[in-house]
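# quick check, what structure comes out for this input:
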Amino acid sequence: MSYLQTLRTEKLTKTYGEKTLFKDLDFIINEHDRIGLIGTNGSGKTSLLNVISGADHDSTGNIITSKTYTIGYLKQDPELDEKLTVLDAVFAGSQDIFNTIRRYEQMLDKYSANPGDSKIERQYLDAEAKMNEENAWTAESDVKTILTQLKIDNMHQKVSTLSGGQKRRVGLAQVLIQSPDLLILDEPTNHLDFDSIYWLQDHLAKYKGALLLVTHDRYFLDEVVNNIWELSFGKLYKYVGNYQDYVSQKADRVDREKESEHKKSQLYKQELAWMKKGAKARSTKQQARINRFNDLKDNVGNLQVDKDVDISLGQQRLGKKVIKIKDANLRIDNKQILKDFNVLIQGSERIGISGENGAGKTTLLNVIAEKIPLDSGIVDIGETVKLGYYTQQTEDIPEDKRVINYLSEVGQHVTDKDGNQVSVTELLEQFLFPKFMHGTLIRKLSGGEKRRLYLLKLLMQQPNVLLLDEPTNDLDISTLTVLEDYIDHFSGTVITVSHDRYFLDKVANRLLIFEGNAKIEEHVGKFTDLLNAQRNAKYAKSNSKKQESKNDNKSNEDVNDKETSKKKLTYAEQLEWEHIEDDIDKLDQENTKLQSMMVENGGDYDKLADLQAKLDANKAQSDAKMKRWEYLSQYLSD
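Below you'll find the model as predicted:
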């Protein structure tokens, strides 16, 4: 990774069809920035990431960086070669570090086969120097560590056999190992379990470059970022701090803008009254006032802010009997999902379901919705129950139908809890679809906007039992806030499958945790309280094992030393050993010289920054050489 780098944009603009996603954006990303980018679905977040990363060439404006500036980008759907193994796929990237490793391995093979060829020897030494320069010696072990932390255990498995979630984790490993100047992550926590999310939080906290990420995980934002950028109505608003700081600062900004808009409106009314009286003479002073009136007329009423939301729809009466599952057994593809499972779910309950991927969480919702039959046991659904099921896959939506017509299939209006009629137009606005979008063709919506429209249609049907399957995977933070508010006022039963800690804390107080192999544990309370208790238990257990391991290692040290001494250096490693100490001495001498030059140029910031960058790079090489010296020295023959 290069040092003291920034990325700057000038008048960055992106249009999609007739819609301007953002216009004339000017910003700077400094090397230690941790930026969380938020905004409603369709506001242009992913488009902005694509433009910054260079993946989108249809925008206008300038992106200014140094020639050495590097960007790593995790897309929501990583592009991986299906024919490769997991490990090979990670190293198949086009980034410099991967090219350096491949080049070194090629030259090492050639040099081992042709030790007397001076040309190949020079090429090998150049490749080795490049490995030192980029500190690439530990890349393979680092990748294996990252993949293990992301719960990819079989690294020789073909990419083609991986699930969508596993492919995302491989893509995440590929981008993390690059250590670029700017790391861009689009929904990095999707498909990660909680251990992996905690590990990723710690990993990013130690990251030396800049970070720009989009995520719906508000706890993750709180832990990782130091700036929030909000893309709203084509503008970029910047807030210093984490998500909690953003919520407070945005509220203050909106209040200030509303107050300013109110003052403009009052002044406009005064000027309008004056204009209606008519100005008998057209003096310069009066003409200036007329010009001011015209400016006000153009600017009043243009304030665009998120509206206050209160969706309190009516619903059918829900009796005491809701859902009862008794002695349930289910096996799918030779995998036991439910075994003698019993649960009673009553009215107004808030059930959160989480746990291992593939353990059967979605299957349980499908059992409740009577989409999958049990092998044995009883699913008893109350007679008054009206299910609303938000599935991970959106129903087929006619792409050439307009937004308002799609919802009108349910009805022209619905009834709220107070018996008042609410029009489809009002509901659309409450669900973050402004008026200008009501006649938009559905095919022009983003994927997230389609999911939001699908959710609104589901709620319009006024269910009294709501099943939600991973709603946070596709919905933006603003929509999730609306949904959380809806659930808070919802008098029916809500059953949610989710990995989102913040969302589960907001909408659930009774938990079903799927641990795999049909083991399902029930807990009462907040989800994060349960996670913290589990982490503390694991930490205590890990410390106990480490102490046992220390005791075992003491008795095995002599045996290990004997086994190590039996190994010998390869021919290429022997050549490397012969000049490695000279290389270290040379680097130390250069470092001393650089430090002297920094003292001499203490008043020249640009020169000082350049010297510091060279010194940091040299120290990294020196540290890598010392590690390599320690590694090679243990295999020397007596």
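# use CA for all of it now, contacts and neighbours both
Fine.
# so which helix or strand takes in residue 21?
Take DSSP states H and E as the rule and residue 21 turns out to sit in strand 19-29.
# which is the next helix or strand following that strand?
Sequence-wise, the next helix or strand downstream of strand 19-29 (DSSP H and E) is strand 34-38.
# check contacts around the residue nearest to the spatial centre of the chain.
When Cα atoms, centre = their mean is applied to the chain, the residue found nearest the centroid is residue 187 (2.4 Å). Residue 187 is in contact with 76, 213-216, counting by Cα atoms under 8 Å, 6 or more residues apart in numbering.
# this one as well, want them side by side:
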Amino acid sequence: MRPFLQVENLSKRWGEIMLFENISFTIFEGQKVALIAKNGTGKSTLLNLLADKDSPDSGIITLTNDINIGYFEQIPNLNPENTVLEEIFESDNQKLKTIKEFELAVSKNNQNAIASISAKMDELNAWDFEVEIKQILTELKINILDKLVGGLSGGQQKRLSLAKVLINKPDLLILDEPTNHLDLEMIEWLEAYLEKTKSTLLMVTHDRYFLDRVCNEIIEMEDNQIYRYLGNYSYFLQKRDERIEIQQATVSKAKNLLRTEMEWMRRMPKARSHKAKYRIDSFYDLKDKASQKIKEENVNLNVKSARLGKKIIELENVSKSFPGVKLIENFSYKFSRFEKVGIVGNNGTGKSTFLNLITNSLQPDSGAIEIGQTIKFGYYRQEGIQFDPKDRVIDAVNKIAEYIYFEDGTKMSATQMLTHFLFPPETQYNYIEKLSGGEQRRLYLCTVLMENPNFLILDEPTNDLDIMTLNVLEEYLQAFAGCVIVVSHDRFFMDKIVDHLFVFEGNGVVTDFPGNYTVYRNKVLEDKEKQEAKKTANVSKEKPKNTSNKDTEKRKLSFKEKREFEQLEKDIAKLEDKINTIEEELNSGNLPHDKLFTKSEELTQMKTQLDEKEFRWLELSEWEQ
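You can find the predicted model right below:
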């Protein structure tokens, strides 16, 4: 394998904070690499350096043969004045430029331009590429091509930015948290796409199933050291534990030896002989090794929760709609003590509305919601909290409480609590505006749990939290002496936490599924396969052969049935012509994205009609004319 990207002795400081110093690693062609590190250690900064969006303080980044890099950033860098279509095709890629010209010619019905550009499309072999582009846009639900980028929501802009990067087919694909703002179906599609792509991949993600299935190597950045693991996430966990054990044993051994050497140093006369110099030098090396800290800092989340009474939350025939949209209809449920519920469903099916209903932020159109007197909500919202950026970290915690009480009766100061949340004393007086996105989310989580809730609502808690924090949060939630509702696109997190799911199916339907996300998804796929098999069986079903029995003897067609038989022949011929026409249009590459989707649906409907008519024709043809 040839090296695509080489990093040598790279260093970067953010104000007074040293993010990383003298780190080195190489990415080889064809590798799919994940970068793992704690929040605030400079993961996004490192990706910005590799993508030439920023400059290092020192060190060298070498790209082999000027390879093409595609970079998906956490904050999209798009032109708000462009339409979605213009933004997608804004590229130096010759094929993309030609496809853009073709799409514009089609939209203006310029036949001369269509003819000349079609020849160029043939020459560049761009037709298949155009079909792939439309598939990517369809999977990421980008179907408003004439809308201005500035008018899109944050999630839509993120998906547009991701589509733009994938469409350009770079040699090296750099992705910073690509699964944020994607629903579960999109994540599964992207997972399959990246598994098949020939692009070399470097990715930061908190989605452990995604990481496990896509990446074949992991780079861990810790304490200005780079550790490489030639395997997936499961392999990484095993080898990381082994590495830490070896380091701990080495430091422990060095400390024991240091005690002996310190005694010798104290006994040495001031005028030390030349012979002992090597041992003195060795002492200082040993002292450095013994003073190493194995930073296995875990977030201590065993915060005391308020007492939970018998009555939790009871919903009876609750309905909620907005103009033209039915979100929840006649939903009833009684929450039990200590249960943990996951919420899944496509965007716009009512998940956030449900959370607002049970917290009294919204009132139902009909039905009743009763909340127990002892219930104390802790609501971790997707949009986060608006900290005062000029506040210091310690100020944000002191506004809630100066002391935090734990289940065992002990208490902890705000400073100690922040230290447990991986904010060491030297960073507690930093301004919040200097924190990374992940550090701000961790601080927000700290403030939610400090209020001693007994009913936790977590809306996309995994976004922007590092994997180390997520592991500890999962352990806390499993032992949490209260109720939990989780809305998350992180399948690993959901599988580990929830006992059952509320599935928001759309049009007001909410079902209670007994199992975690993986069980649910497997059931959905199994049901889909059964439906497909049933449909195939119905289509291929043939009339049983006639026997000599009188009951199975052929009968003559009635006048009405003869007319039906003749009409069926005409209908079948017309449907076959229409299907052939649509298939030609779909394969031509001339259709704009919105028409492609419409025509695909139309084709499916027509094929279903054809199957039904052909089966009826076969049935009538068995009888005497």
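# returning to what we had before: now which residue in the second structure aligns to the residue nearest to the centre of the first structure?
Using TM-score structural alignment, the equivalent of residue 187 of the first structure in the second structure is residue 177.
# repeat that for residue 377 of the first structure.
Match for residue 377 of the first structure (TM-score structural alignment): residue 367.
# okay, now the residue lying closest to its match once chain neighbours are set aside: neighbour count?
Excluding the flanking residues, the one nearest residue 367 of the second structure by Cα to Cα, 6 or more residues apart in numbering is residue 318, at 4.2 Å. Residues lying near residue 318 of the second structure (other Cα atoms under 10 Å) number 20.
# am I right that residue 318 of the second structure sits in a strand?
Yes - counting by DSSP: H, G, I helix; E, B strand; the rest coil, residue 318 of the second structure is found in a strand.
# who touches stretch 621-628 of the first structure?
With Cα under 8 Å, 6+ apart, stretch 621-628 of the first structure has contacts from 132-135, 137, 580, 583-584, 587-588.
# where does that stretch end up in the second structure?
Under the criterion TM-score structural alignment, stretch 621-628 of the first structure matches nothing in the second structure.
# run the chain-centre distance for that stretch.
Its chain's C-alpha centre and that of stretch 621-628 of the first structure lie 34 Å apart, by Cα atoms, centre = their mean, to the nearest Å.
# all helices for the stretch 1-150 of the first structure, in order.
For the stretch 1-150 of the first structure, the helices defined by DSSP state H, counting those that start in this stretch cover 45-53, 86-90, 96-113, 118-133, 139-149.
# can you redo the ones you listed as CSV with distance to residue 354 of the first structure and mean neighbour count?
As requested, those are arranged in CSV below (distance: least, Cα to Cα, whole Å; neighbours: other Cα atoms under 10 Å):
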stretch, distance to residue 354 of the first structure, mean neighbour count
helix 45-53, 27, 20
helix 86-90, 27, 22
helix 96-113, 37, 17
helix 118-133, 43, 18
helix 139-149, 19, 17
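# just give me the closest of the contacts of residue 187 of the first structure to residue 278 of the first structure.
residue 214 (54.2 Å; Cα to Cα).
# and that closest one, how many residues sit next to it?
Residues lying near residue 214 of the first structure (other Cα under 10 Å) number 22.
# that older thread, of the contacts of stretch 621-628 of the first structure, grab the buried ones for ChimeraX.
Selecting only the buried entries of the contacts of stretch 621-628 of the first structure in ChimeraX, with 16 or more other Cα atoms under 10 Å as the criterion:
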select :132,133,134,135,137,580,583,584,587
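# okay, how far is it across stretch 260-280 of the second structure, tip to tip?
13 Å (Cα to Cα, to the nearest Å).
# and what of stretch 469-487 of the first structure?
15 Å.
# the counterpart of residue 484 of the first structure in the second structure sits in which helix or strand?
Using TM-score structural alignment as the criterion, the counterpart of residue 484 of the first structure in the second structure is residue 474. Assigning secondary structure by DSSP H and E places residue 474 of the second structure in helix 467-479.
# which residues touch that helix?
36-38, 206, 298-302, 462, 484, 493, 496-497.
# stretch 502-509 of the first structure too?
Contacts of stretch 502-509 of the first structure (Cα under 8 Å, 6+ apart): 217-219, 350-352, 472, 480, 484, 487-488, 496, 498, 524-528.
# all the strands of the stretch 451-600 of the first structure, residue numbers only.
Per DSSP state E, counting those that start in this stretch, the stretch 451-600 of the first structure carries strands over the ranges 465-469, 493-497, 510-516, 519-524.
# would you mind giving those strands as JSON lines with distance to residue 50 of the first structure and mean neighbour count added?
Shown next, in JSON lines, are the strands of the stretch 451-600 of the first structure (distance: least, Cα to Cα, whole Å; neighbours: other Cα under 10 Å):
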{"stretch": "strand 465-469", "distance to residue 50 of the first structure": "28", "mean neighbour count": "23"}
{"stretch": "strand 493-497", "distance to residue 50 of the first structure": "30", "mean neighbour count": "24"}
{"stretch": "strand 510-516", "distance to residue 50 of the first structure": "36", "mean neighbour count": "20"}
{"stretch": "strand 519-524", "distance to residue 50 of the first structure": "41", "mean neighbour count": "14"}
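# format the ones you listed as JSON lines; extra columns: distance to residue 258 of the first structure.
Shown next, in JSON lines, are the strands of the stretch 451-600 of the first structure (distance: least, Cα to Cα, whole Å):
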{"stretch": "strand 465-469", "distance to residue 258 of the first structure": "35"}
{"stretch": "strand 493-497", "distance to residue 258 of the first structure": "36"}
{"stretch": "strand 510-516", "distance to residue 258 of the first structure": "40"}
{"stretch": "strand 519-524", "distance to residue 258 of the first structure": "42"}
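# the ones you listed: which one's closest to residue 340 of the first structure?
Once these are compared by Cα to Cα, strand 519-524 is nearest, at 10.2 Å.
# tell me what angle that closest one forms with strand 510-516.
160 degrees (axes from the mean of the first three to the mean of the last three Cα atoms, to 10 degrees).
# what's the matching range in the second structure for strand 519-524 of the first structure?
Taking TM-score structural alignment, strand 519-524 of the first structure hits residues 509-514 over in the second structure.
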